[in-house]
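Quick one: sequence plus predicted model below, questions after.
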Amino acid sequence: MKLHGSMEIRENELYIGGVGCRQIASEYKTPVYVFDEQLIIDNCREYRKYFKAEENGNRVAYAGKAFLPSYMCRLMKEEKMCLDVVSGGELYTAYKSGFPMENVFFHGNNKTREEVEMGVAYGVGKFVVDNFYELDMLEEICERENKVQEIYFRITPGIEAHTHEYIKTGQIDSKFGFALVNGDYYNAIEKLKEYDRVKLVGIHAHIGSQIFDIDPFLDEVDVMMNLVKETKEKYGIELTDVDLGGGIGVYYTDEDKPKAIKDFCEAIIERTEKTCSEIGIDVPKLVIEPGRSVVANAGSTLYTIGSIKEIKDVRVYVSVDGGMTDNIRPSLYHAGYECSIVNKMNSNTDNKVTIAGKCCESGDILISNVAVSEIESGDTLITTSTGAYGYSMSSNYNKIPKPAVVAVKDGKITPVCRRQTFDDLMELEL
């Protein structure tokens, strides 16, 4: 199992942020999500440094859908990050956490009227407008509230990155954005002549997620910069901002070969400057929206092992006290993870087992055919790189309460989200 961030082994036990995993499991019970706060901070600072946030005025917007309790909003504010939200709930969390609304980008392919009204009332910095329905509604609400709202148009640039089918978003067949090839983007530009309460200042695209190859991002840069030039020449609209979305891939298993944050950022900046020089336009302010690559490797999940079932000549099922309710990605995407027993880190890993969840679903399998040390019921197992889309996609299927979340740093544990109780599960029921 690969160690990330502040992980270290002391006397055969895994420590994160200077805290022993067995201590965390004992104090907060299992399952429990554990976040390495220093690694999150380091990732944010790398992005801001290499994307030239201070030097060029570019912005790094954390994609909140990956993991967004109030704790993350406060941490992103401290690290001078912007924030990408995609729902009223994420927007409300940011607002209540004291995150500066002018640094919020409000995404979503079907924002409700209530959500648009919230965004306008809270003073969201940029609406990333996805469709004509939203454009009409935003103009109407801004006129009623006597406000002018800065917007980006989300476009589908026709770029297919090599990633999972469900997380491709840049190709023409997508529910997101105004397509270029069918003329929707240009029709939207024309429609702006009818409005005086929305101001187009930028364009946005997101080509997919868990992308390891830099080339699709460079292709995206070329498409976007040429679109900036075309929009000014044909329509007299100067786009000052270009948002390139996120999607940078991270390590989950040894099959993944991610590049460094530095490599992606420097390549994007270099290509932008080169392309703008070649086509004769000023370099716009750039935005990038990392989510997974900020928090995935910083998060882990601790479980307690329960039943161990050996089916002779078939496999050994090792069941834990969580599963698809706290990590749905293996069931959705067949996503791979690594694991270990936290107090047997230096032991031989000769045993091949399948880690199963406790849900009443045959597909509730976290990791198949993984090599681990000798396992006993009661051991504490860790799965790494669960920081993105673990807690945020968790559910109460089978009436299972959601786990607690803690952050660790410098030998201290900070509670982030308390564990749900059975009473919490019943709270909304009449």
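Okay, I see it.

For the rest of this, base every contact and every neighbour count on C-alpha atoms.
Will do.

which other helices and strands contact the top strand by length along the chain?
Criterion DSSP state E: the longest strand present in the chain is strand 299-311. Secondary-structure packing of strand 299-311 (3 or more C-alpha pairs under 8 Å, 6 or more residues apart in numbering; DSSP states H and E): helix 21-28, strand 32-36, strand 315-320, strand 380-384.

Repeat the analysis, applying 10 Å as the threshold.
helix 21-28, strand 32-36, helix 37-50, strand 315-320, strand 339-341, strand 351-356, strand 380-384, strand 404-409 (3 or more C-alpha pairs under 10 Å, 6 or more residues apart in numbering; DSSP states H and E).

Return the distance of the fifth one from the chain's centre.
Using C-alpha atoms, centre = their mean, to the nearest Å, we find the averaged C-alpha position of strand 339-341 to lie 24 Å away from the chain's own average C-alpha position.

Repeat that for stretch 286-301.
With C-alpha atoms, centre = their mean, you get 6 Å for stretch 286-301.

And that stretch, end to end?
Stretch 286-301 has an end-to-end distance of 34 Å (C-alpha to C-alpha, to the nearest Å).

Next, work out how far apart residue 44 and residue 309 are.
The separation that residue 44 has from residue 309, given C-alpha to C-alpha, amounts to 43 Å.

this is the comparison structure:
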Amino acid sequence: MNAIGLHSHIGSQIFEVEGYKAVIEKLLSHSKEWKEAFGFELKVLNVGGGFGIRYTEDDEPKPLEEYAQSIMTAVEQETEKLGMPLPEIWIEPGRSIVGPAGTSLYTVGTEKNLPNIRKYVAVDGGMADNIRPALYQAKYTGVLANRVESNEEEVVSVAGKACESGDMLIWDIPLPNPENGDILAVLSSGAYGYSMASNYNRLPRPAVVFVEEGQEFLAIRRETYADFMQLENSIDNHMKKQEGLDAH
């Protein structure tokens, strides 16, 4: 074995820096012990990621620079205290980069108004392309992309198209009176959206389009039912093949 460093993962959607300071102290302390006991040389210290992003107005993430500076300072101070050389410092900012970069677009379909309870608005997607709200109650916000500047608002709840009562994308969001055909843009869905998508209820996964400075690129085309059928074995073909083998 040729171990070059240590890696940690303390969670995700983290808005404070204290957790990183605590894990850095713990890892460096163990590293010093392993150096004395086994001759282990710490060349890389990977403190992971998990930096929080803004999904809703309640989220207040810190600038990446603040996370980075806090991590660097903690490593420098702790290695100096322990008399250790400064290792390479790695981080994994993944979600904090790709999360805000992604937006999911849905077409509004039908609505269901329950007086004195809530108004449901259905869209042409849901838990198949974004499992997070159903799986662990992740929260998102969104806007009607075709009526962003509208001042009219009503509180609605956005339901997906799967046949599950838990297929709810957003609960109680103010939108400008959604109507059939409107485009709902769900924000900050660039992480853990498509990567966790499935064909639940035999639903095809959506396309992924990159856009920059007015130019678009189709990165992943939309799935079709023909794509599904490529994996299917026809019983007729199977029987014909079997008859051919029996004939021999």
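Cool, the structure landed. Not measured: the values here are computed from a predicted model.

Post the TM-score for the overlay when you can.
Counting by TM-score structural alignment, normalised by the length of the second structure, the TM-score of this superposition works out to 0.92. Behind it: 233 aligned residues with a C-alpha RMSD of 1.0 Å.

before we move on, back to that, pick the most buried one from the helices and strands packed on strand 299-311 of the first structure.
Neighbour counts (mean count of other C-alpha atoms under 10 Å) averaged over each of those peak at strand 32-36, with a mean of 27.

What span of the second structure is it aligned with?
Aligned by TM-score structural alignment, strand 32-36 of the first structure falls on no residue of the second structure.

what's the angle between that strand and strand 380-384?
Strand 32-36 of the first structure runs at 50 degrees relative to strand 380-384, counting by axes from the mean of the first three to the mean of the last three C-alpha atoms, to 10 degrees.

How far does strand 32-36 of the first structure sit from its chain's centre?
16 Å.

Equivalent analysis for stretch 375-390 of the first structure, please.
20 Å.

what does stretch 26-39 of the second structure give?
35 Å.

follow-up on the earlier one: so for the longest strand of the first structure, what gets flagged as buried?
299-308 (16 or more other C-alpha atoms under 10 Å).

That one maps to which residues in the second structure?
With TM-score structural alignment as the criterion, strand 299-311 of the first structure aligns to 102-114.

got a list of contacts for the lengthiest helix in the second structure?
For the second structure, the longest helix by residue count, based on DSSP state H, is helix 18-38. The contact list for helix 18-38 of the second structure, computed with C-alpha atoms under 10 Å, 6 or more residues apart in numbering, reads 5-11, 14, 39-42, 45-49, 67, 70-75, 77-79, 82-84, 87.

with the first structure superposed, average distance for the very next helix or strand once past it?
Note on helix 18-38 of the second structure: by DSSP states H and E, the next helix or strand toward the C-terminus is strand 44-49. Superposed on the first structure, strand 44-49 of the second structure shows a mean distance of 1.2 Å to its aligned residues (mean C-alpha distance after the TM-score superposition for the first structure).

all strands for the stretch 151-300 of the first structure, in order.
178-179, 198-204, 241-243, 285-288, 299-311 (DSSP state E, counting those that start in this stretch).

can you put those strands in CSV and add distance to residue 413 of the first structure?
Formatted as CSV, those follow (distance: least, C-alpha to C-alpha, whole Å):
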stretch, distance to residue 413 of the first structure
strand 178-179, 45
strand 198-204, 38
strand 241-243, 36
strand 285-288, 31
strand 299-311, 14
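
Quick one, which of those gets closest to residue 340 of the first structure.
strand 299-311 (9.9 Å; C-alpha to C-alpha).

Out of the strands of the stretch 151-300 of the first structure, flag the one nearest residue 117 of the first structure.
strand 198-204 (14.0 Å).
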